[in-house]
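the amino acid sequence is not available; the structure is as follows:
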């Protein structure tokens, strides 16, 4: 274990968090809010601590797979702890546990909240709350790899692989730094485009920015108590399309930019993702027609909710907790499916579902035809045996964490639907669940123990399980 490199990277995380804090500080100055002092204090603290930790030069900069997982896990934990401080210092969220829950929910792009009155927060805190989505969407360490003047050889690949969502992480170009810059350039460009479209649709600048941060990071923190229900149909439609686009594998956009449309359109995962969205919208629209005045309204709100849930964004324009059983069941199922690998969305990922189904088919065929040799293929390429088994391992670990989390939070004596969807909403980084944690509710009634379990689920879901689990393995800490 390279402890020196871990400390060094934590120092850079503190420095970058100090830089991030400057934005809500500017918002507080513009709106003349006292919350600005909280951000100034944390900014200075992070900057001083970051300078102290990065001052010592690390001789051994080699990072192996184990080091990359630990660095990612620690960096996200430190990022969340300091990120929660302004909420507590400003007094908007006095409880540190609640502030940490809200912050982890933000950075992991979950969108689950403990707030009963969102509109009571200062503009600075509302901005920071949504900006954490944008930071965590593509990954803060991916951002650092794009800007940091580190020459660590191939070390960046281990960090990027540990932080990026999905079963496979491939370099877009030979250099990791260039790959990270390309990803963030696409991410930044799409975010700016959505902000411009929201402004053209008549959205106030502040609202356009925070809603775009939530859509880009597929996070879902709203700044109004009614979610997005009070915005116009056009503004909601822009968010709907944006959520779907940010749920697509960013390799798809890279191939389009490189003028390789055939390769882009040959992506099985993207077509499966869009197919699931279309089928879900069709079935649910038919089911909820009696609840709306026109077919258009039923389609509009269904499309919004399906896009919000499958991309794990969590925005809402209607209380889908009141919809019929089939509609809610479909929404819960696509919670688990999630978006594409290599996107900002959460969930198990469409590519894993495809690989899992093809793997099952392969095993069935092997039983029927023992002498036949079948390989699992994706986009015309045969997958290595290890890649398929890593998907099996992921699903097994996922189920184990889900079951243990569900058992622990049942100590709060809430109903099964609330508990089940609370775990599903957090481990899949979605936000709202059903019943008490539905679109009109929140997670404030859970005990501190349950909140910490759900916080673990949010981090585990965003970091693809392994980085957090590695921290509990004794052999991890051996040099």
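It's in. These figures come from a predicted structure and were not determined experimentally.

hey, let's count contacts and neighbours off CA atoms from now on
Will do.

how about the contacts made by residue 201?
Residue 201 makes contacts with 234, 235, as judged by CA atoms under 8 Å, 6 or more residues apart in numbering.

swap the cut-off to 10 Å and go again
195, 208, 232, 233, 234, 235, 236, 238 (CA atoms under 10 Å, 6 or more residues apart in numbering).

got another, please set it beside the one above:
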């Protein structure tokens, strides 16, 4: 199994190695003194990749990958690629006389690639642009998936494209094919992602954001990542126009890019508006925003209804969509509000989006299955199939969704317990796990929107890094790797 995945892993390393060139060129053009941090990691990735893929090049054939190979490859990539991505951070801060530990750098890289948006770095406004570009760019390529990017641009991996795509995708309905060819699907998804991203960039730029900031915050918005080039996050701009633009694109990014691709491919835009998951996500985020707005007005936190609506909507959509931008410290609001906002991050994104968590599709399945069981109790002989979007959902999908929720809850309990063993307070530990497993970013207390994760110990950061990777890979594929059956040929 290991031999089969190494050539494809090599191709992925080469692809990832090329991404270091962009911040390197930006650093050289801007003369910000950070260019030295990028070329060593790029060379390491490229040469390692060439070594791993060379047997397949000599044989002129890539090994075909089985589903288990795809799961192992994806786990390997999401564990090791952040280690490469961390090298420029270690190199830069070492040269700047402010060395950071490996745990700090790895946490920051994992946070970027998994689109979590949690940070351990302070003084962001004073960093070279190339370093901030790298932090934010990691989110953008991690949002759609570096492996899906490799499938899209490198034909060498076509032999195992189906297994890779399935393992990399998220949600309960990831078995469905959007097009007959996986490479065509990957290109289509990246095309839609890039097109909407460009629209987001131009919207930010036109609304007054600087050219450089518009690129960085477009990366963070479309990936639902939330990393910023400013310590005060999105609040740095203090612009209602920019905030409403961000809300609009965060809502778009919390929807399914697969759905957008199908709508464009079939030239039927109305497909989007008929999708129950899209409507569920939109209704939950906007409905919760209105609820929190009313709460803030009733409790006297704001006297101006428009200011209350602006703050509540931005914070709710930002955290609920797992982006993690902050304009205000919402942890000072009545406790119901920050807890609700944090809980939303588990369900308020669609399968096929760049977000994490349980996903709206699974929540819909859970609600419908609960109703189905109640109806079965009332009418034992009635035939009541579970329907979504007018089509019956297979029992296998229902059982998989319920099993995922069980594993999701168990993962949160175990990781919270591990953080409690490090003497972290219960509320901080629980919020840290929720925020990292859901790839949301800010939690409560010192890791809330007014702080960051820099006060955590190396062990606590490593636990949170593991939580981010588990959340990005939806846990089940990682769990499968640790079973005896997985390793039996």
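Cool, got the structure. No experiment lies behind these values; they were computed from the predicted model shown.

just the contacts of residue 201 of the first structure now: which is nearest residue 28 of the first structure?
residue 208 (17.4 Å; CA to CA).

any idea how far that closest one is from residue 239 of the first structure?
Here the criterion is CA to CA, to the nearest Å. By it, residue 208 of the first structure lies 10 Å from residue 239 of the first structure.

more neighbours, those two?
Comparing residue 208 of the first structure with residue 239 by other CA atoms under 10 Å, the one with more neighbours is residue 239, at 25 against 21.

that one maps to what in the second structure?
Taking TM-score structural alignment for the superposition, residue 239 of the first structure sits opposite residue 246 in the second structure.

next: residue 458 of the first structure.
Per TM-score structural alignment, residue 458 of the first structure is aligned with residue 468.

got the contact list for its match?
78, 107, 110-116, 118, 356, 433-441, 462, 474.

do residue 447 of the first structure as well
Here residue 447 of the first structure is in contact with 409, 411, 412, 453 (CA under 10 Å, 6+ apart).

any idea how far it lies from residue 105 of the first structure?
Residue 447 of the first structure is 16 Å from residue 105 of the first structure, by CA to CA.

helices of the stretch 201-350 of the first structure, start to end?
Assigned by DSSP state H, counting those that start in this stretch, the helices in the stretch 201-350 of the first structure fall at 205-216, 233-246, 250-257, 261-265, 268-288, 295-310, 325-337, 350-368.

the second one vs the second structure, average offset?
Yep, that's helix 233-246 of the first structure we're talking about. With mean CA distance after the TM-score superposition for the first structure, helix 233-246 of the first structure departs from the second structure by a mean of 1.1 Å once superposed.

circling back: TSV for the helices of the stretch 201-350 of the first structure, including distance to residue 50 of the first structure?
Output for the helices of the stretch 201-350 of the first structure, formatted as TSV (distance: least, CA to CA, whole Å):
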stretch	distance to residue 50 of the first structure
helix 205-216	26
helix 233-246	32
helix 250-257	31
helix 261-265	41
helix 268-288	40
helix 295-310	36
helix 325-337	37
helix 350-368	38
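
which one of these lies nearest to residue 67 of the first structure?
Ranked by CA to CA, the member of the helices of the stretch 201-350 of the first structure that lies closest to residue 67 of the first structure is helix 350-368, at 25.0 Å.

equivalent range in the second structure for the closest one?
Counting by TM-score structural alignment, helix 350-368 of the first structure pairs with residues 360-378 of the second structure.

so how much does that stretch differ from the first structure once superposed?
Stretch 360-378 of the second structure sits 1.4 Å off on average (mean CA distance after the TM-score superposition for the first structure).

tell me, what's touching residue 208 and residue 239 of the first structure both at once?
With CA under 10 Å, 6+ apart as the test, residue 208 of the first structure and residue 239 both reach 194, 197, 198.

so what corresponds to the first one in the second structure?
By that I understand residue 194 of the first structure. So, by TM-score structural alignment, residue 194 of the first structure is matched to residue 200.

what does residue 271 of the first structure give?
By TM-score structural alignment, residue 271 of the first structure lines up with residue 279.

ok, which of the helices of the stretch 201-350 of the first structure comes nearest residue 161 of the first structure?
Minimum separation from residue 161 of the first structure across these (CA to CA) falls at helix 250-257, 14.6 Å.

pull out the buried positions in that closest one.
Across helix 250-257 of the first structure, burial judged by 16 or more other CA atoms under 10 Å covers 250, 251, 252, 253, 254, 255.

what's near enough to touch the third one?
In this case it means residue 252 of the first structure. With CA under 10 Å, 6+ apart, residue 252 of the first structure has these contacts: 260, 261, 263, 264, 265, 266, 267, 270, 342, 343.

try the first one
Applying CA under 10 Å, 6+ apart to residue 250 of the first structure gives the contacts 138, 172, 182-184, 186-187, 256, 340-344.

which of those residues map to contacts in the second structure?
Mapping the contacts of residue 250 of the first structure onto the second structure (both residues aligned by TM-score structural alignment, their matches' CA atoms under 10 Å) leaves 138, 182, 183, 184, 186, 187, 256, 340, 341, 342, 343, 344 still in contact.
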